[in-house]
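[1] dropping a prediction and its sequence here:
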Amino acid sequence: MNLPSAPPAASTGPATYTALAPGPDFRHELVIKRSRFITVLRRVGDEPSARALLGSLRKEFYDARHHCSAFVLGPDRSAQRSNDDGEPSGTAGTPMLDALLKRETRPGTRPAADLSDVCAVVVRYFGGVLLGAGGLVRAYSESVSSALELAPMVRRERLGLFTVAVPHADAGRLENELRAAGYVMTGNSYGAAETLVGLAMADDDAVIAAAVARLASLTAGRAVLTGVGTDWVDAPL
């Protein structure tokens, strides 16, 4: 078989973003002028999941005066919502959302504001001292920002999924060569005459083109890299 003249095209949209690490909700509390601000962060994949967090915290902290919320969803952060829950308009939900959107991570040396798939709820117990509009904005922003500084984070990476069809006798050697070169191996499937060797790599045109060239070298131009989709995986920051 001949290799394609061009590598399979990468998907559009961001290929990486930052998210909370999998696990239980992250909680952090601040006391500002006797008011308690309890921030709860949860990794969420859709709006119903974000609203479920808010609902559960309304039940848990049923006697609190405010349950303000903000969330951002999707690799491109296309879904963004916030709610002041009775605080003066724009003093709670908006600064909370701004804190989520402006939170920077530094994978290497380039800071990136790319946090997504996260819902923040700030539960406020009023302490008897009025903070004023400016004070509320600062308090809700600081509550979320300080929680984000402490919460565990991961990189979400979109990987392209591929298969390579080779004779059964060649599958083991090719799999070992690709693994040694740093590719993620996703398992093999077996037909009557061929083995489909599965692998994954960054969903990036240059990376895919390099894989095509490496396969040409390893198989004397006989193997074809076939795209079968994409998937998101967690990687350390």
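    Arrived safely, thanks for sending.

[2] C-alpha only now, for contacts and for neighbours.
    Fine.

[3] and the nearest residue to residue 83 once chain neighbours are set aside, how close does it get to residue 100?
    The shortest distance from residue 83 to any non-neighbouring residue, by C-alpha to C-alpha, 6 or more residues apart in numbering, is to residue 93 (4.6 Å). To residue 100, residue 93 is 11 Å away according to C-alpha to C-alpha, to the nearest Å.

[4] with neighbour numbers in mind, choose between the two.
    Neighbour totals were compared for residue 93 and residue 100, and residue 93 leads with 28 against 25 (other C-alpha atoms under 10 Å).

[5] next up, a structure to set beside the first:
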Amino acid sequence: MYKTILKDGKAEIEIKKSIFIGHAFFVKSEEEALEILDRIKEEHRSATHNCHAYIIGEDGLTQRYSDDGEPSGTAGIPMLEVLKKEEMRNVLVIVTRYFGGTKLGAGGLVRAYTEGVVRALDEAKRCERKNFTRTKIIYDYTFHGAIVNLLANENYKIIEENYTDKVEVTIDIGEDKSILDKIMDITSANFEKEDLEEIELPTIDGKIIY
């Protein structure tokens, strides 16, 4: 399990006529982060600066940042510090600046780039990615109504349904395996379980976001 973002986020702020555009991206590799960085730099090639920071890997060992021409320590490091403080993983943030003619000073730059990242993360929505087992449950038609009601009450989404001589439903099961005990109670242990694959899914407040 690790903290990250649900989707791409973008936010714009104006400070003393300078425009700061914050971008946040979910990335799984440094290569992916650099490809996105190149794309944003190309999209905003007329910008004064495109500063960035990223933390990649569940262990957070890959950390990089760049001031991209801003005074040393006023952009990249504050941006990285936001990610570290929020324990973010697999996140790339970029703040694009279009200079408005008024210098902000070191403190002003730190605040601007920090706010650019925070706003972008707000738009991207913070979440936790957790490991789940995609599992097929096989049982007799007799139990179908009760099992469907159980899954609905327990907030399990049915990923797939198949109807042959028996009913097959596919759901995602996390660390909490109690749903299997409840299915066992309904069926008097007369059901089959097949683990299909291990997957990583985003969650907010414990609920899977599909």
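    Great, that's in hand. Bear in mind the structure is a predicted one, so any value in this text is a computation, not a measurement.

[6] list the contacts of the residue nearest to residue 83 of the first structure.
    Residue 93 of the first structure makes contact with 68, 69, 70, 82, 83, 84, 140 under the criterion C-alpha atoms under 8 Å, 6 or more residues apart in numbering.

[7] now swap in residue 189 of the first structure and tell me
    Neighbouring residues of residue 189 of the first structure by C-alpha under 8 Å, 6+ apart: 195, 196, 197, 198.

[8] just to confirm, what residue in the second structure is aligned with the last one?
    The reference is to residue 198 of the first structure. Matched by TM-score structural alignment, residue 198 of the first structure corresponds to residue 170 in the second structure.

[9] now that match: which helix or strand?
    Applying DSSP states H and E as the criterion places residue 170 of the second structure in strand 167-173.

[10] ok, residue 41 of the first structure - contacts?
    25, 26, 27, 118, 119, 120, 121, 147.

[11] what's the farthest-apart pair in those?
    27 and 118 (13.2 Å; C-alpha to C-alpha).

[12] okay, those two: which has more neighbours?
    Counting neighbours by other C-alpha under 10 Å for residue 27 of the first structure and for residue 118 shows that residue 118 has the greater number, 22 against 17.

[13] and that one? What does it align with in the second structure?
    Checking TM-score structural alignment: residue 118 of the first structure goes with residue 91.

[14] pull the contacting residues for the residue lying closest to that match once chain neighbours are set aside.
    Using C-alpha to C-alpha, 6+ apart and skipping the chain neighbours, the partner closest in space to residue 91 of the second structure is residue 26 (4.8 Å). When contacts are counted by C-alpha under 8 Å, 6+ apart, residue 26 of the second structure touches 4, 5, 6, 7, 8, 90, 91, 92.

[15] ok, 7 Å please
    5, 7, 8, 90, 91, 92 (C-alpha atoms under 7 Å, 6 or more residues apart in numbering).

[16] switch these over to TSV; also include distance to residue 30 of the second structure and secondary structure.
    Shown next, in TSV, are the contacts of residue 26 of the second structure (distance: C-alpha to C-alpha, whole Å; DSSP: H, G, I helix; E, B strand; the rest coil):
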residue	distance to residue 30 of the second structure	secondary structure
5	16	strand
7	18	coil
8	17	coil
90	9	coil
91	10	strand
92	9	strand
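
[17] neighbour-wise, which of the residues you listed leads?
    residue 92 (33 neighbours).

[18] distance of residue 212 of the first structure relative to residue 175 of the first structure?
    Per C-alpha to C-alpha, residue 212 of the first structure is found 15 Å from residue 175 of the first structure.

[19] which of these two has more neighbours?
    Neighbours were counted for residue 212 of the first structure and for residue 175 using other C-alpha under 10 Å; residue 212 has more, 23 against 20.

[20] can you pull the buried residues of the lengthiest strand in the first structure?
    Counting by DSSP state E, the longest strand found in the first structure is strand 153-167. Under the neighbour-count criterion of 16 or more other C-alpha atoms under 10 Å, strand 153-167 of the first structure has 153-166 buried.

[21] cool, stretch 69-87 of the second structure as well?
    Using 16+ other C-alpha under 10 Å as the test for burial, stretch 69-87 of the second structure gives 70, 74, 75, 76, 77, 78, 79, 80, 82, 83.

[22] which SSE is the last one in?
    This means residue 83 of the second structure. Element membership for residue 83 of the second structure, per DSSP H and E: helix 76-85.

[23] again, but for the first one
    Of the helices and strands defined by DSSP H and E, none includes residue 70 of the second structure.

[24] what does it align to in the first structure?
    Per TM-score structural alignment, residue 70 of the second structure is aligned with residue 87.

[25] which stretches of the second structure form strands?
    2-5, 9-15, 18-26, 49-56, 62-66, 91-98, 126-139, 160-163, 167-173, 191-204, 207-208.

[26] thank you, goodbye.
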